[in-house]
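Engineer: Here's a sequence, model it:
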Amino acid sequence: MTTAERAPARPLAGPPAAAALLGEAARRAQALPTTPNLALVRVGEDPASVSYVKGKAKKAAEVGLRSQVHALPEHTTAAELLTLIHTLNANDDVHGILVQLPLPAHLDPQPALLALDPRKDVDGLHPVSTGLLWSAQPGLRPCTPAGVMALLAHYEVPVAGSRAVIVGRSVLVGRPMAALLLNASATVTVAHSRTPDLGAVTRDADLLIVAAGQAHLITPDMVKPGATVIDVGINRVPTGDGRGRLTGDVHPDVGLVAGALTPVPGGVGPMTVAQLLMNTVLAAERQHVEVHGELVR
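Structural biologist: Model prediction:
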């Protein structure tokens, strides 16, 4: 069958899958005796950070979670930020903590992220969380990769026994994505900027996940016909009006070859926030069990 004869790829839209995940988070939150509580820490007034934090707080309220925004001034010192984190760690009424990045240039994010109580690290990026993930033990998982797994489950995309290729090796997406897929019994290859003949690797994938941060890196000739392609990339490319438009790491024409493809925007993006709120609920459940024993749902 030629490319022209193939049906367009099935769109794996994020909003329906995110709504299902948020519904599950709401149901589980209601089963808890205490409403899960998310602390959102923001330093400075970066417009994007202000918007992201506001959106997360709004979505938390829609799901029935509590949240508080701790907005610190631009000139906040590292010691002041760490003091707030330690206070939130010690507060049993706070179940999840998120430090919104990027921080102002004078603040190194690593000490702040390492200071988080791993039980409350809803971004899932603390080294303890990483160790639990790679040893296949229960723990909080990074939001975007875990959101991708939820998206695949929602659309009943087979993972076990599949040959999965990830393009990108970041600690935010590529590396944890590899661990999650291994834990789900996929055969996993991680490719990156120094991989020779990238197309030869990606054409071998039943499941191709692209998180490289390069617009239209993956072209139709690099994709196995019928493969499932998950585009995690978000890039702004120039347009004639000067505003630019959002596009992914996967060229739109891949939709003529792939069997299923996530759109950009409207694919993986909604899953990240939904998974953040699910992580908050999971953190609250585990903290309840630590104190009170088995949770009855």
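
Engineer: drop to CA atoms for contacts and neighbour counts, all remaining ones
Structural biologist: Noted.

Engineer: and residue 183, how many residues sit next to it?
Structural biologist: Neighbours of residue 183 under the rule other C-alpha atoms under 10 Å: 16.

Engineer: any idea how far it is from residue 191?
Structural biologist: Distance, residue 183 to residue 191, using C-alpha to C-alpha, to the nearest Å: 19 Å.

Engineer: What strand or helix carries residue 69?
Structural biologist: strand 66-72 (DSSP states H and E).

Engineer: what element comes up after that strand heading to the C-terminus?
Structural biologist: Defined by DSSP H and E, the subsequent element after strand 66-72 is helix 78-90.

Engineer: Run through the neighbouring helices and strands of the next helix or strand after that following helix.
Structural biologist: Moving toward the C-terminus from helix 78-90, the next helix or strand (DSSP H and E) is strand 96-99. Contact partners of strand 96-99 among helices and strands, from 3 or more C-alpha pairs under 8 Å, 6 or more residues apart in numbering; DSSP states H and E: strand 37-43, helix 269-292.

Engineer: Now the second one, please; I'll put the structures next to each other:
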Amino acid sequence: MALRFGLFGTGHWAAETHAAGLAAHPGAELVGVWGRDRAKATALAQRYGVAPYPDVDALLADVDAVAVALPPDVQARIAVRAADAGRHLLLDKPLALTLPDADRIVAAVTRRDVASVVFFTSRFNPSMIDFLARSADGAWHGARGALFAAISEPGNPYGASPWRHTYGGLWDIGPHVLSVVLPVLGPVARVAAMPGPAGGVHLLLRHTGGATSTLSLNLDGPVAAKTFDVTFFGEPGIVPVPHRDVTTGQAFHSAVDALLGQVTAGAPGHPCDVRFGRQVVAVLAAADTARAEQRIVDVPAGKPVA
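Structural biologist: Predicted structure coming up:
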């Protein structure tokens, strides 16, 4: 029997990635759509032949799992309600915009023992999965990464996104780089941050095992400077991470597979679950403080949850 999903969100990412992916997946059934804009929710639901829901809890009552494509602060509230209702979670990055919100999600998931996946796109690329499996035990000294986007480029579907413009590259594209660096170098202990031109930010990270990494992020940079480049260095030499070799839709299909696998096995837990999502938020929050206060900030470790 297919896992019944409720979709929360009505924007481009919700329609073209989440809704399309769930509707096409043989192990999933898209049941209904909820959105803050009821007209958009109705239009998206009609497009996929499902029901629009005016109430969050009504949709939660009719499904087994939720897929959330909303701004991170809104996602955090929906995720806690869904987990407390016993629903499995397919969430987007970043998990939340504050560490307390991320902790509340982890606590709810732990209380109800539900499955969770945070859709870090690069982590569901077969070449990246293979690279990380081969690199996790390497004697790495550090990494350098650069992710430069151009959100104001004409035709960019996220160009009018308020939360992206408010929180910038640190919170929007920083999770992509961290999702690749953390599995290889381990958790981050300390962060320094420096603002750069055009809203960019540059991070220096000290990992708990002693490695260091430097990350440069810009969400609204020049079109000609767009890049995604992460390179590790150490005893194995200098090794760049592979570029994505699947479409976003194919990566999302794999994320749904990952959630279904947990549910079928009755064993919640995945390398990109909400606990990993919380680890990423902890680094981002510390970096935000470091940038604002121009000092080195300690990253709080994960704490036990009730």
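
Engineer: Could you get me the TM-score between them?
Structural biologist: Put the two chains on top of each other and the TM-score (TM-score structural alignment, normalised by the length of structure 1) is 0.46; 207 aligned residues with a C-alpha RMSD of 5.5 Å.

Engineer: quick one on the thing from earlier: now the helices and strands packed on strand 96-99 of structure 1 in TSV, with distance to residue 30 of structure 1?
Structural biologist: Below are those laid out as TSV (distance: least, C-alpha to C-alpha, whole Å):
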stretch	distance to residue 30 of structure 1
strand 37-43	12
helix 269-292	10
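
Engineer: how about TSV for the ones you listed, with mean neighbour count and distance to residue 68 of structure 1 added?
Structural biologist: Converted to TSV, these look like this (neighbours: other C-alpha atoms under 10 Å; distance: least, C-alpha to C-alpha, whole Å):
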stretch	mean neighbour count	distance to residue 68 of structure 1
strand 37-43	23	5
helix 269-292	22	13
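
Engineer: closest to residue 148 of structure 1 out of those?
Structural biologist: Closest to residue 148 of structure 1 of these, according to C-alpha to C-alpha: helix 269-292, at 7.0 Å.

Engineer: got the angle between that closest one and strand 37-43?
Structural biologist: On the basis of axes from the mean of the first three to the mean of the last three C-alpha atoms, to 10 degrees, helix 269-292 of structure 1 is oriented at 120 degrees to strand 37-43.

Engineer: Pretty sure residue 86 of structure 1 sits against residue 115.
Structural biologist: Yes: taking contacts as C-alpha atoms under 8 Å, residue 86 of structure 1 lies within contact range of residue 115: 7.3 Å.

Engineer: returning to that earlier point: elements contacting the strand holding residue 69 of structure 1?
Structural biologist: Using 3+ C-alpha pairs under 8 Å, 6+ apart, strand 66-72 of structure 1 sits against strand 37-43, helix 47-63.

Engineer: Save these as a markdown table, and put in distance to residue 71 of structure 1 too.
Structural biologist: Shown next, in a markdown table, are these (distance: least, C-alpha to C-alpha, whole Å):
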| stretch | distance to residue 71 of structure 1 |
| --- | --- |
| strand 37-43 | 5 |
| helix 47-63 | 9 |
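
Engineer: Single out the most deeply packed of these.
Structural biologist: strand 37-43 (a mean of 23; mean count of other C-alpha atoms under 10 Å).

Engineer: What segments of the stretch 101-250 of structure 2 are strands?
Structural biologist: With strands called from DSSP state E, counting those that start in this stretch, the stretch 101-250 of structure 2 shows them at 116-119, 140-148, 188-195, 201-207, 212-218, 227-234, 237-240.

Engineer: could I get those strands as a markdown table with mean neighbour count and distance to residue 109 of structure 2?
Structural biologist: Formatted as a markdown table, those follow (neighbours: other C-alpha under 10 Å; distance: least, C-alpha to C-alpha, whole Å):
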| stretch | mean neighbour count | distance to residue 109 of structure 2 |
| --- | --- | --- |
| strand 116-119 | 27 | 8 |
| strand 140-148 | 21 | 31 |
| strand 188-195 | 22 | 23 |
| strand 201-207 | 22 | 27 |
| strand 212-218 | 23 | 31 |
| strand 227-234 | 17 | 31 |
| strand 237-240 | 13 | 35 |
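
Engineer: Select, out of the ones you listed, the one closest to residue 263 of structure 2.
Structural biologist: strand 116-119 (9.3 Å).

Engineer: if we can go back for a sec, can you add distance to residue 8 of structure 2 and give the strands of the stretch 101-250 of structure 2 back as JSON lines?
Structural biologist: Putting the strands of the stretch 101-250 of structure 2 into JSON lines (distance: least, C-alpha to C-alpha, whole Å) gives the following:
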{"stretch": "strand 116-119", "distance to residue 8 of structure 2": "15"}
{"stretch": "strand 140-148", "distance to residue 8 of structure 2": "28"}
{"stretch": "strand 188-195", "distance to residue 8 of structure 2": "32"}
{"stretch": "strand 201-207", "distance to residue 8 of structure 2": "31"}
{"stretch": "strand 212-218", "distance to residue 8 of structure 2": "28"}
{"stretch": "strand 227-234", "distance to residue 8 of structure 2": "29"}
{"stretch": "strand 237-240", "distance to residue 8 of structure 2": "36"}
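
Engineer: buried ones in the helix or strand harbouring residue 200 of structure 1?
Structural biologist: Here residue 200 of structure 1 sits within helix 198-202, counting by DSSP H and E. Residues of helix 198-202 of structure 1 classed as buried: 198, 199, 201, 202 (neighbour count, 16 or more other C-alpha atoms under 10 Å).
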